[in-house]
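> One predicted model, sequence on top.
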Amino acid sequence: MQTDLLQEARRQAQICNACRYCEGYCSVFPALHRERAFGDGDLTQLANLCHNCRGCYYACQYTAPHEFDLNLPQALAELRRDSWESYAWPQPAARAFHTHGVRIALLGVLGFAVLFLLIRVLGTGAGNGFYAALSHSAMVAIFLPAFLFPLISLAISLRRYWADVGGEGLRLSHVIGAFASAAKMKDLAAGHGEGCNFEDEDRFSQARRHIHQAIMYGFLLCFASTAVGTIMHYVFGLPAPYPLWSLPKLLGLPGGVLLTLGTIAMILLKRKSDRALGDEKAWGGDMAFIALLGFVAASGLALYALGATSVMPLILALHLGSVLSFFLLTPFSKMAHGFYRLAALIREEQKKRAAP
């Protein structure tokens, strides 16, 4: 990781540790105040605990023009992005996505869409519904490796992170505590429970918390829909397409709506926020990921609505191209932050329970 980012984060953390005004703002400050010195792993842990709510910045008396010039949200955001790039496997892909995220995502979607259209021309389709455009065996052959790759890549990355932050053996209580915090988006409500200051400067708002929840639960519903469809196909011999009142549709449709609306709202919210309080180098990659995730959901809904029309093959190609790009880019995009943040919350549970 970059030494200058670690040194700046250490300088600011030491000042915050001496001040302690922001004691109960979020998970970062109790964790920060437990330490007397800050090793590289301690700073990386703090960076991945931070949700960039920015409440501490607006409450701080040592921000510019004070000579201390504190901007802890930015320092931790830059260190967080640098840690993801350092732990990523393969590493160059992460740095490339954060720098050229929009271009890479767009080329990936269009390139894979053309590939799927060419496969259709070769005549692999042999079935009902979408399988008439692309056979089930072709989909499995393409998407199974694409699904396994991010799992392997993230496992390598998280193992590196866990070693650097001094992670210990997992206990069920640690995992449950971390999942409970993540499910509630607890730190986006901040210590006062009134929300964060992400988009309205020193005004509190719950908007970012609710938008995050819409995206997270929308994604989980879509994933559950896919998982249920897979079980129905392979275990019960019930292949797609499925009717409206089937479980895959009952999970997937509201999930797609939540995900589409959530990503649109997040793009609008981020455009209102102050970039100087985040990591400007990650702006393009963040926006590309949100747009890609939203397009996956929106194209899935369009595919359902227009699946019986002549434009179905084109929409299917674009949807599958976006899904394939999403899978392959997951370890290097903002999607990885959910895994790192969960790991950070688990490590925080371990430290809290070990504290005297």
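The structure has been received and is ready for your questions.
> only C-alpha atoms for contact and neighbour calcs from this point on.
Fine.
> need the next SSE after the helix or strand containing residue 226, C-terminal direction.
Taking DSSP states H and E as the criterion, the element that holds residue 226 is helix 207-234. Using DSSP H and E, the helix or strand that follows helix 207-234 towards the C-terminus is helix 247-272.
> about what we covered before: angle of the helix holding residue 226 against helix 247-272?
150 degrees (axes from the mean of the first three to the mean of the last three CA atoms, to 10 degrees).
> Could you list the buried residues of helix 207-234?
207-226, 228-230, 232 (16 or more other CA atoms under 10 Å).
> Also stretch 125-134?
Within stretch 125-134, the residues that qualify as buried are 125, 130-131, 133-134, counting by 16+ other CA under 10 Å.
> Can you tell me which of those lies closest to residue 59?
Closest approach to residue 59 among the buried residues of stretch 125-134 (CA to CA): residue 130, at 54.2 Å.
> pretty sure that closest one contacts residue 314?
No. Under the criterion of CA atoms under 8 Å, residue 130 makes no contact with residue 314, lying 11.1 Å away.
> quick one on the thing from earlier: starting at the chain centroid, how far to the helix holding residue 226?
13 Å (CA atoms, centre = their mean, to the nearest Å).
> which residues does residue 295 contact?
Contact analysis of residue 295 by CA atoms under 8 Å, 6 or more residues apart in numbering lists 260, 319, 322.
> Quick check: the second one vs residue 39, distance?
If you measure residue 319 against residue 39 using CA to CA, to the nearest Å, the figure is 45 Å.
> for the last one, same thing?
Distance of residue 322 to residue 39, computed by CA to CA: 40 Å.
> give me the element residue 319 is part of.
Going by DSSP H and E, residue 319 is part of helix 312-329.
> tell me the contacts of the residue nearest to residue 243 when sequence neighbours are not counted?
Leaving aside its sequence neighbours, residue 243 sits nearest to residue 249 (CA to CA, 6 or more residues apart in numbering; 7.2 Å). Residues in contact with residue 249 (CA under 8 Å, 6+ apart) are 225, 242-243.
> same deal with residue 302?
Counting by CA under 8 Å, 6+ apart, residue 302 has contacts residue 315.
> does it count as helix, strand or coil?
Assigned with DSSP: H, G, I helix; E, B strand; the rest coil, residue 302 falls in the helix class.
> again with residue 68
coil.
> residues near it, how many?
13 (other CA atoms under 10 Å).
> next one: the one 4 residues further on
Counted with other CA under 10 Å, the burial measure for residue 72 works out to 25 neighbours.
> list the contacts for it?
Here residue 72 is in contact with 9, 12-13, 56-57 (criterion: CA under 8 Å, 6+ apart).
> Out of those, which sit inside helices?
9, 12-13, 56-57 (DSSP state H).
> Neighbour count added to those residues, as JSON lines?
Shown next, in JSON lines, are those (neighbours: other CA atoms under 10 Å):
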{"residue": "9", "neighbour count": "27"}
{"residue": "12", "neighbour count": "18"}
{"residue": "13", "neighbour count": "24"}
{"residue": "56", "neighbour count": "23"}
{"residue": "57", "neighbour count": "21"}
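> Next one for the comparison:
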Amino acid sequence: MSLDVTLQTDPGAISTDPVMEARRQIEICNACRYCEGYCAVFPAITREKVFADGDITQLANLCHNCRGCYYACQYTAPHEFALNLPRALAATRTDSWERLAWPAGLARTFQSHGSALAVALIVGAALIFIAIAALPGGGEGFYAYLGHNIMVAIFAPAFLLPLFAIAISLRRYWIEVGGSRPLLSDFRSAVVAAGQMKNLSGGQDQGCNFEDGARYTNARRYAHHAVMYGFLLCFASTSSATILHYVFDQPAPYGFFSIPKLLGIPGGLLLVVGCVAMLLLRSKADPDLGTPGHQSGEVAFIWLLGFVAFSGLALYAATGTGALGLMLALHLGAVLTFFLLMPYSKMAHGFYRFAALVREAQDKRQREIS
């Protein structure tokens, strides 16, 4: 296929601005349309003729970086167009997380120095918890090391304030991409697409080319499934424990066949397996197709999430042993670090991507009506 249309931009004018460069490449893709069936990004591109900054932000967050379009493209380097759409959208996507984050600047710090920052926070928080554990807890199990009231005083704001920061960021995103009041059907479509990881299927349920450009594979899709459903199970475990404690007056610790354990143990195992698989897949993938200069933040988020799950499982295994106090401090330090960094780490991408799926469903519905 040859590109036999006149482009509105100079294909040789490669920009260092992520939004401008993504717009240049998207306009070329819109003229070619070879990859139209690959994922939700390309049908969304073909619905537009002119791309505002908000359109570029939306397309970037709709992209799942499966990289199939790059390996299928005839206009990659050394062609003069030098297309690398996965990299351009990844750069724009990360730029949007940094620009729209609240407070500003924290996301950029984590993306550049994620591993060092996460390790420092885990160690620092663990030392604080060890110091607090020296005070009389007055409870049983974990509460003998750290009183329930102290845990609530620390973790309630550490959980709610990051959610507040994410809510502000998502509001900014929704305004930038031109979203209006969504309907329940828009959320339903987004939930189905996210739950199935539909956009990691390569458009024909054959997988994507993330870790191996020569073949399609569903490995990354399955790893994402393990991480997402593992996280949801762990969240459900914590929520059920909260309900048991405050509604039914059944405080921790809980037995193996209790609801919190039956949800939390499989969830933790899925999280560990999923995070290890994602790190292995990243080691095989071409770094030039990802976000430039942000490898530390992306890797840090994966191992931090995996360490939260692993330390939780290790904590349960250490029950009744002398290692319980140390494992409790490390686990709580990891959880606290995860919460505090949630709006500024790649965890934010889950919220932005879901918002992008809602916006995509809304846009398709509105165009069908009109």
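Ah, there it is. The structure displayed is predicted, hence computed values, not measured ones.
> TM-score for the pair, please.
Once the chains are laid over each other, their TM-score by TM-score structural alignment, normalised by the length of the first structure reads 0.98; 354 aligned residues with a CA RMSD of 0.9 Å.
> coming back round to it: ok, so of the buried residues of stretch 125-134 of the first structure, who is nearest residue 290 of the first structure?
residue 130 (26.1 Å).
> The closest one -> the second structure?
Matched across to the second structure, residue 130 of the first structure falls on residue 142, judged by TM-score structural alignment.
> again with residue 197 of the first structure
Per TM-score structural alignment, residue 197 of the first structure is aligned with residue 209.
> these two touch, right, that match and residue 70?
No. With contact defined as CA under 8 Å, residue 209 of the second structure does not reach residue 70; the gap is 9.0 Å.
> Where does stretch 111-131 of the second structure end up in the first structure?
Residue span in the first structure matched to stretch 111-131 of the second structure, by TM-score structural alignment: 98-118.
> residues making contact with the matching stretch?
Stretch 98-118 of the first structure has contacts (CA under 8 Å, 6+ apart) with 97, 134, 281-289, 292, 313-314, 317-322, 324-325, 332-333.
> Am I right that residue 221 of the first structure is in contact with residue 248?
No. Using CA under 8 Å, residue 221 of the first structure makes no contact with residue 248, being 9.3 Å away.
> per the alignment, residue 262 of the first structure corresponds to what in the second structure?
Mapped onto the second structure by TM-score structural alignment, residue 262 of the first structure lines up with residue 274.
> Please apply the same query to residue 87 of the first structure.
Residue 87 of the first structure maps onto residue 100 in the second structure, by TM-score structural alignment.
> Show me where the second structure has its helices.
Going by DSSP H, the second structure shows helices at 18-32, 41-46, 53-62, 68-72, 85-100, 106-133, 148-176, 184-196, 219-246, 259-284, 295-317, 324-341, 347-369.
> matching residues in the first structure for the second one?
Put plainly, it is helix 41-46 of the second structure. So helix 41-46 of the second structure is aligned with residues 28-33, judged by TM-score structural alignment.
> Could you give me the buried positions within stretch 247-258 of the second structure?
251-252.
> Between its first and last residues, how far does it reach?
Start-to-end span of stretch 247-258 of the second structure (CA to CA) is 16 Å.
> In the first structure, which residues correspond to it?
Stretch 247-258 of the second structure maps onto residues 235-246 of the first structure, going by TM-score structural alignment.
> what residues does the matching stretch touch?
128-130, 229, 232-233, 248-250.
> Tell me the spatial nearest neighbour of residue 282 of the second structure, not counting adjacent residues.
Nearest to residue 282 of the second structure is residue 211, by CA to CA, 6+ apart, at 6.8 Å.
> Number of residues surrounding the aligned partner of residue 59 of the first structure in the second structure?
Superposed on the second structure with TM-score structural alignment, residue 59 of the first structure falls opposite residue 72. Close neighbours of residue 72 of the second structure, defined as other CA under 10 Å, add up to 13.
> can you list the contacts of stretch 235-246 of the first structure in TSV and add distance to residue 64 of the first structure?
Listed next are those as TSV, based on distance: CA to CA, whole Å:
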residue	distance to residue 64 of the first structure
128	63
129	60
130	57
229	54
232	59
233	60
248	53
249	52
250	51
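> from those, which is closest to residue 151 of the first structure?
Of all those, residue 151 of the first structure sits closest to residue 229, with 20.4 Å by CA to CA.
> got a list of what residue 305 of the second structure touches?
Listed by CA under 8 Å, 6+ apart, the contact partners of residue 305 of the second structure are 271, 275, 338.
> Against residue 347 of the second structure, how distant is the last one?
According to CA to CA, residue 338 of the second structure and residue 347 of the second structure sit 9 Å apart.
> ok, now which ones touch the match of residue 262 of the first structure?
Here residue 274 of the second structure is in contact with 222-227 (criterion: CA under 8 Å, 6+ apart).
> Can you verify my assumption that residue 26 of the first structure contacts residue 192?
No. Residue 26 of the first structure lies out of contact with residue 192 (CA under 8 Å); the separation is 9.0 Å.
> and the corresponding residue of the first structure for residue 284 of the second structure, how many residues sit next to it?
Matched to the first structure by TM-score structural alignment, residue 284 of the second structure sits across from residue 272. If you count neighbours by other CA under 10 Å, residue 272 of the first structure ends up with 13.
> Looks like residue 272 of the first structure contacts residue 208 (just checking).
No. Between residue 272 of the first structure and residue 208 there is no contact under CA under 8 Å: 11.5 Å.
> Any figure for the gap between the counterpart of residue 323 of the second structure in the first structure and residue 305 of the first structure?
Aligned counterpart of residue 323 of the second structure in the first structure: residue 311 (TM-score structural alignment). Distance, residue 311 of the first structure to residue 305 of the first structure, by CA to CA: 11 Å.
> Can you say which of the contacts of stretch 98-118 of the first structure are buried?
97, 134, 282-289, 292, 313-314, 317-322, 324-325, 332-333.
> residues contacting residue 174 of the first structure?
Taking CA under 8 Å, 6+ apart, one finds 346-347, 349-350 in contact with residue 174 of the first structure.
> ok, now with 10 Å
345-353 (CA atoms under 10 Å, 6 or more residues apart in numbering).
> for residue 179 of the second structure, same thing?
Residues in contact with residue 179 of the second structure (CA under 10 Å, 6+ apart) are 54, 58, 171, 173, 355-356, 358-360, 362-363.
> Which position in the second structure pairs with residue 331 of the first structure?
Using TM-score structural alignment, residue 331 of the first structure pairs with residue 343 in the second structure.
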